[in-house]
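J.: Sequence unavailable; structure follows:
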């Protein structure tokens, strides 16, 4: 049976190979621009781009690794998210407005992993809205959970996609990996939480991350 270390080695070797292939293809195109007109060249570059995105998603997710849990105030976590959004290559026309209920109890989370899950959802909203517009991030207590609710105003989720939205490789994007949402849900479920969504066809979508409140709160 393969160990976690074995998988890490396989992943590392695969990443190195794809990086080398991508660099070689870019060098070939730079030295011989005419290859871009070859019928199979565009398809090849698209497949390499897909592999790069796939590896990036897997690298960031660290799914399967033990959580590094600590007691965190929701306000501090959301502040980290806000800082991360500013550091991402999102368009300046993309705005995230945040509202945070006061005096929320702390939650046990792996901030790094949970941040990746939320960033995945934000990227989906960014792309669904054509890389411009406003998303609303509401954080509040809902019974025994902290609800991190993300609302966008894109086109919503097609009815044909709803039933298998969280299945791997389900995507409608040209270079999408179909891993962002499954990884986000897995990270949230690893926190004993739930990821729910409500689609408004033609108007947008709302994702809710429900995380259990610290029992001692």
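T.: Yes, it's here. Just so it is clear, the structure is predicted and the values come from calculations on it, not from any experiment.
J.: from here on, contacts and neighbour counts on C-alpha atoms
T.: Fine.
J.: Can you identify each of the strands in this protein by residue range?
T.: Taking DSSP state E as the criterion, the chain contains strands spanning 70-72, 94-100, 107-109, 133-142, 145-152, 194-200, 204-212.
J.: Does anything pack onto the fourth one? Which helices or strands?
T.: In terms of contacts (3 or more C-alpha pairs under 8 Å, 6 or more residues apart in numbering; DSSP states H and E), strand 133-142 is packed against strand 94-100, strand 145-152.
J.: Can you say which of those strands is nearest to residue 70?
T.: Among the helices and strands packed on strand 133-142, strand 145-152 comes nearest to residue 70, with 15.6 Å by C-alpha to C-alpha.
J.: take a look at this one as well, against the first:
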């Protein structure tokens, strides 16, 4: 059984861009030994191949162990459980996304207005999640884990920081959580696959939501 993650802080007050966090905790520390790193890469390569060939539903710890020619215990030691394995599969894309919104070119990265950055952030997040929707749905099935995961915390902190610049008098934590809810994989699945909406429509909706949230109309 995996160790419960620490509770999500009630309120975050980031004064600067957060440092990117890793998707999954690694039992042997941030710096893996060379052989451990090779084994991890081989396991993830096998898991990615299974996803491509058979779909996410058929990616089990047993299947990955067999595909990588290792014992099942090795997979459990490396990733903890199936959710940890699936989260690790999303790691590469997430790390690239984090680098882009933390230090990449504007409007996603620094240099644009906070509202323009929020617009760009949500549209990129929608595209990334849509491209790997089944994997996100499987990896994020445990809501309590999802909201306490490293990528969620990094994204949330980034959105909260931009909102604090744009609307400093707002309840930043609640507003940031509301915007983050729009980017949930389950909602994207419902809107695109069950309601037949295009990703372009979702992007337009995000643009409108951010504009209304961060640039409220003044009332006389």
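T.: That came in fine, so what should we check first? Remember, it's a predicted structure, so these values are computed and weren't measured experimentally.
J.: Now the TM-score, please.
T.: Taking TM-score structural alignment, normalised by the length of the first structure as the basis, the two superposed chains have a TM-score of 0.34; 134 aligned residues with a C-alpha RMSD of 6.1 Å.
J.: sorry, back to before: how about the strands of the first structure, which one is nearest residue 22 of the first structure?
T.: Taking these one by one with C-alpha to C-alpha, strand 94-100 is closest: 29.9 Å.
J.: What helices and strands are in contact with the closest one?
T.: strand 133-142.
J.: Turn the strands of the first structure into TSV, columns for mean neighbour count and distance to residue 184 of the first structure.
T.: Below are those laid out as TSV (neighbours: other C-alpha atoms under 10 Å; distance: least, C-alpha to C-alpha, whole Å):
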stretch	mean neighbour count	distance to residue 184 of the first structure
strand 70-72	14	19
strand 94-100	15	19
strand 107-109	22	14
strand 133-142	18	16
strand 145-152	22	13
strand 194-200	16	8
strand 204-212	21	10
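J.: so which of those comes closest to residue 31 of the first structure?
T.: strand 94-100 (36.8 Å).
J.: And the longest helix seen in the second structure, what does it pack against?
T.: For the second structure, the longest helix by residue count, based on DSSP state H, is helix 34-54. Contact partners of helix 34-54 of the second structure among helices and strands, from 3+ C-alpha pairs under 8 Å, 6+ apart: helix 61-68, helix 82-89.
J.: if we go to 10 Å?
T.: Under the contact criterion of 3 or more C-alpha pairs under 10 Å, 6 or more residues apart in numbering; DSSP states H and E, helix 34-54 of the second structure touches helix 61-68, helix 72-79, helix 82-89.
J.: Save those helices as JSON lines, and put in mean neighbour count too.
T.: As requested, those are arranged in JSON lines below (neighbours: other C-alpha atoms under 10 Å):
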{"stretch": "helix 61-68", "mean neighbour count": "18"}
{"stretch": "helix 72-79", "mean neighbour count": "17"}
{"stretch": "helix 82-89", "mean neighbour count": "21"}
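J.: May I see the ones you listed organised as TSV, with distance to residue 172 of the second structure added?
T.: Below are those laid out as TSV (distance: least, C-alpha to C-alpha, whole Å):
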stretch	distance to residue 172 of the second structure
helix 61-68	40
helix 72-79	34
helix 82-89	27
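J.: Tell me which of these lies nearest to residue 135 of the second structure.
T.: helix 82-89 (6.9 Å).
J.: can you state the direction angle for the closest one and helix 34-54?
T.: Helix 82-89 of the second structure runs at 100 degrees relative to helix 34-54, counting by axes from the mean of the first three to the mean of the last three C-alpha atoms, to 10 degrees.
J.: And the strands in the second structure?
T.: Using DSSP E, strands in the second structure do not occur.
J.: where do the helices sit along it?
T.: Under the criterion DSSP H, helices of the second structure are mapped to 34-54, 61-68, 72-79, 82-89, 91-103, 114-131, 133-139, 143-148, 150-166, 172-182, 185-189, 199-214.
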